[in-house]
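Trainee: sequence first, predicted model second:
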Amino acid sequence: MTASPQHHSSRSTKRQVIIDTAERLFAEHGYDATSTARIATEAGVPSGLVFYHFATKLDLLLAVVQERPAPSEVLRSAARGRTVRQRLRAVVAKMAEELENDRAVRIIVFREAQGRPEIASRAAEMFADASATVADVLADADDVVADRARVQTAAELVVSRVFLDTVALGQLEPATKRHAAMIDLIVETLTSTPG
């Protein structure tokens, strides 16, 4: 006997409520300090339902971190403009906005990657995906003259710096303003012929 679509949808919705509640609590209190009983209570579901959807608390943590869209499509869609400067400003602004909007997950990844190889691996994937996307976006600019290795290095610098400022340091100033010097440096590096 199969579940009705409405019943299946209700189960999926409860699963998402559990993930959203766990995300908030893990970000606020940390993974180790958050019990599944507390997650269930705050999600308004029976404790058994948490384990119906997730075999272990670690599986729930992995769902919180992994069931988020990859940054590549968001960054690619933001990259408007023909020049390195235009593309870089757009990507920096969008990346900071997305990191701020998904701050809880980024805090969890930042905190939990230290002792959990599964989370460290996901963090590495997210960094590599974002860096490769930014490198592609910059490489396609009309005024780029740098080789792919320099473009990739610039992309890694951008992703690292924006992540650090937005998630770890919690900067409130607009991203393109606080990263203006970095943007200038990268524009010069990627558009000037090495002498």
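Mentor: Yes, it's here. Numbers count the residues shown, from 1 in each chain.
Trainee: switch to C-alpha atoms for all contacts and neighbour counts from now on
Mentor: Fine.
Trainee: give me every residue that touches Gln171.
Mentor: By Cα atoms under 8 Å, 6 or more residues apart in numbering, Gln171 lies in contact with Asp165.
Trainee: give the helix, strand or coil label for it.
Mentor: What DSSP: H, G, I helix; E, B strand; the rest coil gives for Gln171 is coil.
Trainee: could you measure from it over to Glu28?
Mentor: Going from Gln171 to Glu28 by Cα to Cα, to the nearest Å gives 18 Å.
Trainee: host element of Ala55?
Mentor: If you go by DSSP states H and E, Ala55 is not part of any helix or strand.
Trainee: comparison target, given below:
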Amino acid sequence: MARRSDQPATDNAARERILDAAEELFAGTGFDATPTAKIAAAAGTPKGLLFYYFPKKINILTTLFAERMPVAPLCDVDRVARHGDVVGSLRRLARGLDLGRHESVLLRTVLMREVDTHPEVRGHLRRLTDGLVELTESVLDAAAASPPDARRRRDAARTFVAVMLFDANNRRFDGRQPDLAAAARVVAAGLTGG
């Protein structure tokens, strides 16, 4: 159903309340165990309005990830990469992305909980990871003193992305954080074979 242009702006507020409520409920009880009626009640909206915005319950979940955990890179290569400074460039990349803080803890909890049970979530995580690897490869290309071997660059990028995602995931639990600076040094050494 197309949205009419004469609908009041408060409808967007209701839509956001639905997403907020769903995010919290999905994180607490899981997607499958959360009925749409409970989401509507928590959002203070009629169930019909929930279905107006989200015809199927899975649309709520996919919208949460699309809008609140976008797959598009959140960092500009030119702002973080410095030619000849791979370690510093990777550290600036990690700070610029700040994966542990950009997205809500609740949404990361939903992502990790539902990745094994819903292909839409698995697809989103794959696209997010692929985008991060491509971004990291671009940073490595721009920062390396000489063009890196493509296979080493891909392995280095995947390794650093894995460490950044581990760091972000551990923040959900206030767990021990990896040393991103040390990881950047290891990745830089591996990039050149040193």
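Mentor: Received, thanks. Only a predicted model underlies this, so the values are computations on that prediction, with no experimental measurement involved.
Trainee: which residues touch Thr45 of the second structure?
Mentor: Thr45 of the second structure makes contact with 14, 18, according to Cα under 8 Å, 6+ apart.
Trainee: which residues are contacting stretch 109-120 of the second structure?
Mentor: Stretch 109-120 of the second structure is contacted by residues 23, 26-27, 30-31, 62, 121-122, 125, 172 when judged by Cα under 8 Å, 6+ apart.
Trainee: what are the buried residues along that stretch?
Mentor: Buried residues in stretch 109-120 of the second structure, defined by neighbour count with 16 or more other Cα atoms under 10 Å: 109-111, 113-115, 120.
Trainee: check stretch 59-75 of the second structure too.
Mentor: 60-62, 64-65, 69-71, 74-75.
Trainee: give me the distance between the two termini of it.
Mentor: By Cα to Cα, the extent of stretch 59-75 of the second structure from end to end equals 27 Å.
Trainee: which residues does it contact?
Mentor: Residues outside stretch 59-75 of the second structure that contact it (Cα under 8 Å, 6+ apart) are 19, 22-23, 31, 54, 93, 96-97, 103, 107, 120-121, 124, 127-129, 131-132, 135.
Trainee: helix, strand or coil: sort out Gln7 of the second structure for me.
Mentor: Classified using three-state DSSP, Gln7 of the second structure is coil.
Trainee: out of the contacts of stretch 59-75 of the second structure, which are buried?
Mentor: Among these, those buried by neighbour count (16+ other Cα under 10 Å) are 19, 22-23, 31, 54, 93, 97, 107, 120-121, 124, 128-129, 131-132, 135.
Trainee: most widely separated two among the residues you listed?
Mentor: Taking Cα to Cα, the two most distant members of these are Phe54 and Leu93; they sit 35.0 Å apart.
Trainee: find the nearest non-adjacent residue to Ala168 of the second structure, please.
Mentor: Excluding the flanking residues, the one nearest Ala168 of the second structure by Cα to Cα, 6 or more residues apart in numbering is Gly100, at 3.9 Å.
Trainee: mean shift of the helix or strand containing the one you found relative to the first structure?
Mentor: Assessed by DSSP H and E, Gly100 of the second structure sits inside helix 99-102. After superposition onto the first structure, helix 99-102 of the second structure sits on average 3.0 Å from its aligned residues (mean Cα distance after the TM-score superposition for the first structure).
Trainee: can you name the element that comes right after that helix?
Mentor: Next along from helix 99-102 of the second structure, by DSSP H and E: helix 105-114.
Trainee: now that next one: how far from the chain's centre is it?
Mentor: 10 Å (Cα atoms, centre = their mean, to the nearest Å).
Trainee: same question, stretch 58-70 of the second structure
Mentor: 10 Å.
Trainee: now swap in stretch 180-195 of the first structure and tell me
Mentor: 26 Å.
Trainee: residues in contact with that stretch: which ones?
Mentor: 84-85, 88-89, 143-146, 150-151, 154, 158.
Trainee: can we see that at 6 Å?
Mentor: If you take Cα atoms under 6 Å, 6 or more residues apart in numbering as the criterion, stretch 180-195 of the first structure is touched by 85, 143-146.
Trainee: now do stretch 77-92 of the second structure
Mentor: Applying Cα under 6 Å, 6+ apart, the external contacts of stretch 77-92 of the second structure come out as 93, 139, 142-145, 184-185, 188.
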